[in-house]
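J.: one predicted model, sequence on top.
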Amino acid sequence: MDTMQIVNQLDGLHKKYRQAMYLFAAPVVLLVIAYIGAPGMGAMAGTVVAVLMFAVPVGTIYASGRMSKINKEYQMIYKNAFVVSILNKTFSDVQVNWECGFTRQNVEQMGLLKLGNRFDSEDLIHGAYEGVSFDQADVTIKNVTGSGKNRHTTTYFKGRVFVFDLQKSDIRSVGIRSKNFQYYGNLNGFHHENVKLESEAFNREFKVLATYPVDAFYVLTPQTMECVTDLYRRAGNVALRYLGSKLYVAVNTTGNAFDGDIKKPFVYVDEINKIKNDCAVIMDIIHRLRITDAQ
């Protein structure tokens, strides 16, 4: 199947999705109209409203399920046709698993994120760039309390989590986070000291913790601090941890990386640029955090 056929297929799924959205909204709209017009409908008003009261949940459940199914098909075509191609052109040793991501245990071991009672991760990507191996996935962590009308959901984290391999393994635990990172992990309970750097600007926006402060001064070069600050400016929240031969990074995002937007018509150039931008985040971290220098 050539590119134009794939684009046409995605455009067809986009149109089906929009139709399902209208189907989702239609019963609610009809119910509102029935309520407004009930006084003029006489004896039929009760029957019409009762029928619509039954139709609304049935119709919305059906439409919601159909939208989810169409979107899943859209994402699989989009990722396998376009994302994989660009990943292979950008990185080496690429392996993808769109259905799975990091496990809860994986993220817990990183020590970066507070874990709630709802955990989801998908779009696991492995690759290498300039000799540095990495894994990345989308992660969503929520905490749900109460039930029924008293049910409350707090989103602890929604974004991208990265793991970069370092050959240098004598860096003990160093954690860096933006101070507005509310649901930060406990760095696996290791003892850490607060570290103040020479940069007052960095100290105002970030908290630095290290098992041995000398490690923090080693990894937080001016270039590294600039990169961390840029990530923070772009995402609004960022957390990192150097631990032995690993660098863990968690960055908030407004949407899932490498996902297409089924709600919009497919524009080839825009989508290719979006995928390249998602790749560029990985490349930028490797370059600017001097991961290659630490090999």
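T.: Looks like it arrived, so ask away. Residues are numbered from 1 along each chain as shown.
J.: make it CA atoms for all contacts and neighbour counts henceforth
T.: OK.
J.: could you pull out the helices in the stretch 1-150 of the chain for me?
T.: Under the criterion DSSP state H, counting those that start in this stretch, the stretch 1-150 of the chain contains helices at 3-37, 44-78, 84-90, 104-110.
J.: an error on my part: the question was meant for the stretch 151-295 of the chain.
T.: Going by DSSP H, counting those that start in this stretch, the stretch 151-295 of the chain shows helices at 200-205, 213-219, 222-235, 268-288.
J.: need those helices in TSV (columns: mean neighbour count).
T.: Output for the helices of the stretch 151-295 of the chain, formatted as TSV (neighbours: other CA atoms under 10 Å):
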stretch	mean neighbour count
helix 200-205	13
helix 213-219	16
helix 222-235	16
helix 268-288	15
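J.: between those, which one is closest to Phe157.
T.: For the helices of the stretch 151-295 of the chain, the distance to Phe157 is smallest for helix 222-235, at 12.1 Å, taking CA to CA.
J.: circling back: need the helices of the stretch 151-295 of the chain in a markdown table with distance to Thr60, can you?
T.: Converted to a markdown table, those look like this (distance: least, CA to CA, whole Å):
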| stretch | distance to Thr60 |
| --- | --- |
| helix 200-205 | 45 |
| helix 213-219 | 52 |
| helix 222-235 | 34 |
| helix 268-288 | 30 |
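J.: among the ones you listed, which is nearest Glu99?
T.: For Glu99, the closest of these is helix 268-288, at 18.3 Å, according to CA to CA.
J.: what lies in contact with the closest one?
T.: 7, 82-83, 86-87, 90, 129, 132, 223-224, 227, 257-258, 260, 291-292 (CA atoms under 8 Å, 6 or more residues apart in numbering).
J.: in addition, the following structure is provided for comparison:
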Amino acid sequence: MVEIQKRMRILFAVFVCIVIFLMGSMFRNFDSIVSSFVMTFILFIGFAILWTMMSKQLTRLYRERIIRVALEETFDHFVYEPEQGFSKQTIYDTNLFPKGNTYTSSDLVRLQLNGNTIEIADVKIEDVTTDDNGTHVSTYFTGKWMMMKSKKPIESKLYIIDRDNRNSRPKGWLFKGKELEKVSMESIAFNKQFTVYASNPHDAFYVLTPQVIQGVINLDDHNLSVYQDKDKTHVAASGSKPFVNVTIFSNLDEINERNRVKQQFETILEFIKFYGIESEGES
């Protein structure tokens, strides 16, 4: 991978130098403007093709040598599908975040823990608009998204929103017309950092035991927001780095990168430990 990064840097430097040379030729000799423009255009097409091929190769190697190896060293049973992710409708139906006009999801991981399936993937939700002043991008969510089966099913909908996730505002315009009540828990520290909404407040106290509340507080720096509907639980970790986190200019150390990926999964396992999934044999 480091060798590919070096080749991409060289390619980029050569491309910039040639473009500067051609632009200089155009200003020195106006008769060569057309030919220089054509050569620049052809050069750009060739550069784009080579760059795309090398970027795909770098991403593919990163996924195989970093992400897959980190998974193999951490879990006994998993399925890793780099090109797959969660469907847009599945994520939008939670109403955890606004619906942007641009949605991507990739690097889907399925884990088998205690006889149940845990699904994790990268998700990005953006709203891209263009006006006379240019293109504007509003990022509603970027980070890890997890789905799991809770061992405490409820009949209502429950939202646990980190106050740092300003794009997620239950009871506001996003949840207009929905029967949700704001619920204050017994922990002052928890209420300062999280807002809880439920269509049945009793379910909030049923799910959010003192142990769960303390666990959520301990993971506060991960900007977690939770949505539970019956036994299906969604966890959104806003701002977490994507699984594939490499550029041509990044200082790539494979061991450090694997440890970074492992740390992301350790956070997920810690959440599962206190929030709970349905263990094998339970109902």
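T.: Arrived safely. It should be emphasised that the depicted structure is a prediction, and the values quoted were computed from it without experimental measurement.
J.: quick one: which of the helices of the stretch 1-150 of structure 1 is nearest Trp98 of structure 1?
T.: helix 44-78 (7.9 Å).
J.: which elements pack onto that closest one?
T.: helix 3-37 (3 or more CA pairs under 8 Å, 6 or more residues apart in numbering; DSSP states H and E).
J.: and the helix it packs on with helix 268-288, angle?
T.: Orientation check (axes from the mean of the first three to the mean of the last three CA atoms, to 10 degrees): helix 3-37 of structure 1 against helix 268-288 gives 100 degrees.
J.: quick one: helix 3-37 of structure 1 to helix 44-78, angle?
T.: For helix 3-37 of structure 1 against helix 44-78, the angle by the same axes, to 10 degrees is 160 degrees.
J.: corresponding residue for Gln214 of structure 2 in structure 1?
T.: If you follow Gln214 of structure 2 across to structure 1 using TM-score structural alignment, you land on Glu226.
J.: what's stretch 106-124 of structure 1 aligned against in structure 2?
T.: Counting by TM-score structural alignment, stretch 106-124 of structure 1 falls onto residues 90-108 of structure 2.
J.: list the buried residues for that stretch?
T.: 91, 94-100, 103, 105-108 (16 or more other CA atoms under 10 Å).
J.: so of these, which ones are in strands?
T.: Counted as lying in strands by DSSP state E, out of these, are 103, 105-108.
J.: most distant residue from the centre of structure 2?
T.: Going by CA atoms, centre = their mean, the residue of structure 2 most distant from its centre is Asp31, 51.1 Å out.
J.: now Leu112 of structure 1: how far from Phe190 of structure 1?
T.: With distances taken as CA to CA, to the nearest Å, Leu112 of structure 1 is found 12 Å from Phe190 of structure 1.
J.: show the end-to-end separation of the match of stretch 106-124 of structure 1, please.
T.: In stretch 90-108 of structure 2, first residue to last residue: 14 Å (CA to CA).
J.: residues in contact with that stretch?
T.: So stretch 90-108 of structure 2 is contacted by 80-88, 119-128, 140-141, 167-170, 174-175, 225, 227, 234, 243 (CA under 8 Å, 6+ apart).
J.: if any of the residues you listed are buried, put those into a PyMOL selection.
T.: Here is the PyMOL selection string for the buried members of the contacts of stretch 90-108 of structure 2, based on 16+ other CA under 10 Å:
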select buried, resi 80+82+85+86+119+120+121+122+123+124+125+126+140+141+168+169+170+174+175+225+227+234+243
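J.: identify the residues contacting Asp229 of structure 2.
T.: 153-158.
J.: which of those residues count as buried?
T.: Buried subset of the contacts of Asp229 of structure 2 (neighbour count, 16+ other CA under 10 Å): 153-154, 156-158.
J.: out of those residues, who's nearest Leu11 of structure 2?
T.: Leu158 (51.5 Å).
J.: and Thr52 of structure 2, how far from Val19 of structure 2?
T.: 19 Å.
J.: please read the previous query as pertaining to Val69 of structure 2.
T.: 40 Å.
J.: also Ser225 of structure 2?
T.: Distance, Ser225 of structure 2 to Val19 of structure 2, using CA to CA: 47 Å.
J.: next: Val79 of structure 2.
T.: 45 Å.
J.: between the two, which has more neighbouring residues?
T.: Val19 (18 against 13; other CA atoms under 10 Å).
J.: next one: stretch 265-272 of structure 1 to chain centre, how far?
T.: Its chain's C-alpha centre and that of stretch 265-272 of structure 1 lie 20 Å apart, by CA atoms, centre = their mean, to the nearest Å.
J.: let me fix that, I meant to ask about stretch 211-226 of structure 1.
T.: 27 Å.
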